[in-house]
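**Q** Got a sequence here, can you model it:
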Amino acid sequence: MTKKTLVLGASLKTNRYSNIAIHKLVTHGHEVAAVGLRKGEVAGITIETAVNDDENIDTITLYLNPLRQQPYYDAIIYLNPRRIIFNPGTENPEFYQKLIEAKIEVEVACTLVLLSTNQY
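**A** Purely as a prediction, here's the structure:
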């Protein structure tokens, strides 16, 4: 069984990288949860509008700019994932420090590239 990934910043728009990432994660057999601005469904995954704090999340892949990440800081740290992937455009040194202090791995990378090169 694979470890669950939370796509934070999920979009219903098919041209958005978060939408593509959900499809690729599902295709690669990963269990996925998704949180975005609007409820909906992508690749059979329901997009919720709030973080479910009782989920067992291994990885969070971010698709939110640093300003939009701020309201999620506490919820993300509470989830205590093994790692957070900061995709291009989401880099946030302020948040890196908080995560490192919480002993959560910070990875500045592209989820799509990691999946395509079998490094996910």
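
**Q** rest of the way, CA atoms for contacts and neighbours
**A** Will do.

**Q** for this protein, what's the longest helix?
**A** Counting residues, the longest helix in the chain under DSSP state H turns out to be helix 17-27.

**Q** who's in contact with that helix?
**A** Residues from elsewhere that reach helix 17-27 (CA atoms under 8 Å, 6 or more residues apart in numbering): 7, 9-14, 31-32, 42-43, 45, 63, 111-112, 115.

**Q** Centre of the chain to that helix, how far?
**A** On the basis of CA atoms, centre = their mean, to the nearest Å, helix 17-27 is displaced by 11 Å from the centre of the chain it belongs to.

**Q** Another sequence for comparison is provided below:
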Amino acid sequence: MKKKTLVMGASLNPGRYSNFAIQKLVGQNIETVAFGSREGRVAGVEIEESLKPFKDIHTVTLYLNPDNQKPFYDYIIGLKPKRVIFNPGTENPEFYVLLKKEGINFEVACSLVLLSSNQY
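**A** Predicted structure coming up:
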């Protein structure tokens, strides 16, 4: 597996972009873990309702608006990911500064587009 990814803000709703992202990640054989407000499964991936000390996270892809990201700043930084992707609607200059201080790369991009165009 490559680029183990944590989907933050994962949804069981098949109409949500986070749900599409999980399906696309799994479809491309990218190891995927997920955190959301409701437990359940999407494409075989368990959505966790509580924060887990995931290991070897390469990418965190955000589907939380900036206000909802704040409680997770320390958690995400503590995972020491190689990058954080800010999907449309999740842009957060305050968090960019914190990530930059920690040497964590970030992208303002759409994970679905990156996956579809082999740029992930």
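
**Q** most surrounded residue in the contacts of helix 17-27 of the first structure?
**A** In terms of neighbours by other CA atoms under 10 Å, those top out with Ala10 at 32 neighbours.

**Q** Ala102 of the first structure versus that one, what's the distance?
**A** 24 Å (CA to CA, to the nearest Å).

**Q** same thing with Thr14 of the first structure?
**A** From Thr14 of the first structure to Ala102 of the first structure the distance is 34 Å (CA to CA).

**Q** and of the contacts of helix 17-27 of the first structure, the nearest to Pro93 of the first structure?
**A** Tyr63 (15.4 Å; CA to CA).

**Q** Is the closest one in contact with Arg16, as I believe?
**A** No - Tyr63 of the first structure is beyond contact range of Arg16, at 9.3 Å (criterion: CA atoms under 8 Å).

**Q** all helices for the first structure, in order.
**A** 17-27, 66-69, 73-79, 93-101, 111-116.

**Q** Ok, which of the ones you listed comes nearest Asp58 of the first structure?
**A** Closest among these, using CA to CA: helix 73-79, at 9.0 Å.

**Q** Give me the distance between that closest one and the centre of its chain.
**A** Counting by CA atoms, centre = their mean, helix 73-79 of the first structure comes out at 12 Å from the chain centroid.

**Q** Flag every buried residue along it.
**A** Ile76, Leu79 (16 or more other CA atoms under 10 Å).

**Q** Quick check: it compared with the second structure, mean distance?
**A** Once fitted to the second structure, helix 73-79 of the first structure is off its aligned match by 0.4 Å on average (mean CA distance after the TM-score superposition for the first structure).

**Q** just to revisit the earlier point, as JSON lines, the helices of the first structure with distance to Arg38 of the first structure would be great.
**A** Listed next are the helices of the first structure as JSON lines, based on distance: least, CA to CA, whole Å:
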{"stretch": "helix 17-27", "distance to Arg38 of the first structure": "13"}
{"stretch": "helix 66-69", "distance to Arg38 of the first structure": "15"}
{"stretch": "helix 73-79", "distance to Arg38 of the first structure": "18"}
{"stretch": "helix 93-101", "distance to Arg38 of the first structure": "24"}
{"stretch": "helix 111-116", "distance to Arg38 of the first structure": "22"}
